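**Student:** Okay, predicted coordinates and the sequence, questions at the end:
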Amino acid sequence: MEQSWRWFGLGDVVPLSAIRQAGASGVVTSLHQIPYGVVWSVAEIEERKALLAADPSLGLRWNVVESLPIHERIKIGEGDLTELFDNYRQSMRNLAACGVKTICYNFMPVLDWTRTELYHRLPGGGSALRFNAHEFAAFDCFMLQRKGAEGDHSAEVLRRAKDWFIDASEDDKSKLLNNIMAGLPGAFDRYDIPALRKHLARYNDISVEGLRENLARFLREVIPTAEEHGMRLAIHPDDPPKSLMGLPRIVSKAEDLEFITKAVDSVANGVTFCTGSLGAGPHNDLPAIARKFASRIHFAHLRNVAKDPDGSFMEADHLGGDTDMVEIVDILLAEQKRRKDAGEASWRIPFRPDHGHELLDDIGKGSFPGYSAIGRLKGLAEIRGVMTALAKVKSLPL
């Protein structure tokens, strides 16, 4: 498996040298400065590649785009989308021409990943990302005041949400809004409450079936280009894998992945296997999902979560939490062997340690939430140990 690391460009407080020190060689990055729907030029792609290659001794290469964002109008199916599809395909061609051929993307409406705490304190003083069900319910029901929101939360969660809202200061409420808006670092849009209400209203008439068809349309438009250029698209699961703020979610469980991979039945139409996103859903059997869709896993995010009965969850140690990471790595290594035995040129599955804890000297450095250096280094080292042990015992290629 290709050990990789997410890097946000020159604004990232984690330097490229730290990626090499962590033992990774693949760099997962994106051109966050380019607005959604605008073509990524060859010059801009090559400029990012040149940053990675500036010190050849580091041995870094851009192996995965995360992400080439999909414009919200495509998700909604709004208006004439010809130019947006044309631009997306041209960006794909330009990436392929520069040798970058794996694209991670998502189809989550409005927001990317969602947490209510970005720095939940851990024993010893570190911190982790956390989703508190009652805080999100307080936001949904009492701050956003979404019509019908109460029906999406249990009575106990609503009781705790009301208590939180009554006791919360204006600073507490502002912090919660900012945490929920944080989403994917580098995401282009942030909203205040009125703007969020307006944006949510655009989805009033979009059902799960409607969003699925819009995704299928996107795949029909772009997968032929991926096939033509030897590219792999890998959709990222919803995070968390359930409806938020009344929005439809369509990449949350095995049945969703079944629909997606069959919508355009091509090896180019694949999955980012995120053990944290899928793992936050109590309905998901991760080893079973990994086995079923192994041939379509083009990229992996390996992290772990610990779930609470009320729907809350927290980022756990990479080898802790509720997911058997050893079994997941075993499945991925076995799939790699199948690909290598079949003579596939690009048989290694790139992966990265995801959402590490903020630890030790990284505390207070201002890294993107979940993307401090030491927490991810710890996760990568743990996963590397699992990989090495399994490969040795089972004679599997790394």
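**Tutor:** Here it is on my side, so go on.

**Student:** Only C-alpha atoms from now on, for both contacts and neighbour counts.
**Tutor:** Noted.

**Student:** Just give the nearest non-adjacent residue to Ala216, would you?
**Tutor:** Ala263 (5.8 Å; C-alpha to C-alpha, 6 or more residues apart in numbering).

**Student:** In this model Asn214 seems to touch the one you found, though I could be wrong.
**Tutor:** No. The criterion here is C-alpha atoms under 8 Å, and Ala263 misses it with Asn214 at 11.0 Å.

**Student:** Mind checking which of those two has more residues around it?
**Tutor:** The residue with more neighbours, out of Ala263 and Asn214, is Asn214; 20 against 17, by other C-alpha atoms under 10 Å.

**Student:** Can you give me the buried ones in the strand or helix carrying the more buried one?
**Tutor:** Here Asn214 sits within helix 208-228, counting by DSSP states H and E. In terms of neighbour count (16 or more other C-alpha atoms under 10 Å), helix 208-228 has its buried residues at 211-219, 221-226.

**Student:** Next up, a structure to set beside the first:
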Amino acid sequence: MIRMQQTMRWYGPNDGVSLRDIRECGVAGIVTALHQIPVGEVWQVQDIQERQQVIREEGMEWMVVESLPVHEDIKRRGGNFEQYIQNYKKSLKNLDECGIKVVAYNFMPILDWVRTDHAHVNPDGTKALLFDEVAFIFFDVYLLKRTGAEDDYTKDQLIEAKTYGNSLDESEKEKLFKNVLLGLPGSDESFTPEKILDLLNAYQGIDDDALRKNLVHFLSEVAPVAEELGIKLAIHPDDPPFSVLGLPRVVSTEKDLADILSAVPLDANGLCYCTGSLGAQPNNDLLRIIDRHGDRIHFLHLRNVKREDGKRFRESEHLNGDNPMEEIIEKLLLVMNKNNSPLPMRPDHGFLHSFEAKEKYPGYSLIGRLKGLAELRGLELGIVHKLKQTKQ
């Protein structure tokens, strides 16, 4: 049977985890990006090939781009958005020239992902990522002091958030602030309050409908190019899958996914099926998404979450959480075998174990991801065996 292509993410030469470390995990594929190139600029062939060579010297291949970032001007459809779309097309053509055929991206305004706690302590002492709506409201209203933030929440939510904030000392408030405004993946710089407020002001008047139209316009331009090149575009769901900082969200729900895929009905216009991001929204049926859109899934992020009261969730063990991972993997295997085509998968995030002490990029410790990979690999093998037995 066709199985998933096992990969791991690497943030480049500045990553605290080396390519040799990743190779010793037993994967042959790397997921990475040219984080040193400013967002919106063209990825040149020479730069792509240099990164490929570094990876090949360690016995692996650059299998998936994550991410080729979309400039904020494109998301807002303002400024130099037309030039940035042309640059995006050129980068796709250069990636094709180098033989890289899967490109992940997202369309989240400003912040790629948000957590309020990067070191939530589990009962066994490991640490995980967590999002707590109460903590986030306190950050939004009382720390960042975003204009109009109070109007986005109920009176009871504001009272609860203020009470929570009163329980924090100054160092805890500073830590919360830094956690939320971490910045872009692969970046060593966090957003400043002034920067984030300026960026938020640039989104005034852009609601979900406007952002969705801007996404469709972007896809109508770049997806035909990708289709011609044989490149698969894989949009990552919003993380978390609901509005933060009053910003619009258009890749959060099953309906969102259906709208995106139907608006530009090309195979190149596909999904990064992230069980963690989609699973944080209780109304998303992850199995139904595979049933409806399995042929348009081009990349897999497999992790689990445990949802708690309200909009609070923590990242859990890969096989233990609210997502039915056994059923998910079985359905994905059936899709791959129906299409006679494997899908690249990476174990998304992982716990931080005491042996590593710290991680440069939250969620990307080596041991935690290796544990997740081993569990997913074992589960996949068991399901493959079961499916083979069923056929006999």
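**Tutor:** On my side now, so go ahead. Owing to the predicted nature of the structure, the values given are computational and were not obtained by experimental measurement.

**Student:** Return the distance of the helix holding Asn214 of structure 1 from the chain's centre.
**Tutor:** Distance, stretch centre to chain centre, for helix 208-228 of structure 1: 19 Å (C-alpha atoms, centre = their mean, to the nearest Å).

**Student:** Which residues belonging to whichever helix or strand comes after it are considered buried?
**Tutor:** Later in the chain than helix 208-228 of structure 1, the nearest helix or strand by DSSP H and E is strand 232-236. By neighbour count on 16+ other C-alpha under 10 Å, the buried set for strand 232-236 of structure 1 is Arg232, Leu233, Ala234, Ile235, His236.

**Student:** Same check on stretch 324-338 of structure 1?
**Tutor:** Met325, Ile328, Val329, Asp330, Ile331, Leu332, Leu333, Ala334, Glu335, Gln336, Lys337, Arg338.

**Student:** Okay, helices next: where are they in the stretch 201-350 of structure 1?
**Tutor:** Along the stretch 201-350 of structure 1, the stretches classed as helices by DSSP state H, counting those that start in this stretch are 208-228, 254-263, 275-279, 286-292, 325-341.

**Student:** My guess is Val264 of structure 2 contacts Leu215. True?
**Tutor:** No. The pair Val264 of structure 2 / Leu215 is not scored as a contact, 10.2 Å apart, by C-alpha under 8 Å.

**Student:** Gln33 of structure 1 maps to what in structure 2?
**Tutor:** Aligned counterpart of Gln33 of structure 1 in structure 2: Gln36 (TM-score structural alignment).

**Student:** how much space between that match and Val103 of structure 2?
**Tutor:** According to C-alpha to C-alpha, to the nearest Å, Gln36 of structure 2 stands 17 Å off from Val103 of structure 2.

**Student:** which of these two has more neighbours?
**Tutor:** Neighbours around Gln36 of structure 2 and Val103, counted as other C-alpha under 10 Å, are more numerous at Val103. The numbers are 27 against 10.

**Student:** who touches that one in this structure?
**Tutor:** Val64, Val65, Glu66, Ser67, Leu68, Ile231, Lys232, Leu233, Ala234 (C-alpha atoms under 8 Å, 6 or more residues apart in numbering).

**Student:** With respect to Val27 of structure 2, which of those residues is nearest?
**Tutor:** Nearest to Val27 of structure 2 among the contacts of Val103 of structure 2 is Val64, at 13.2 Å by C-alpha to C-alpha.

**Student:** Please, which helix or strand holds the closest one?
**Tutor:** Using DSSP H and E, Val64 of structure 2 falls in strand 61-66.
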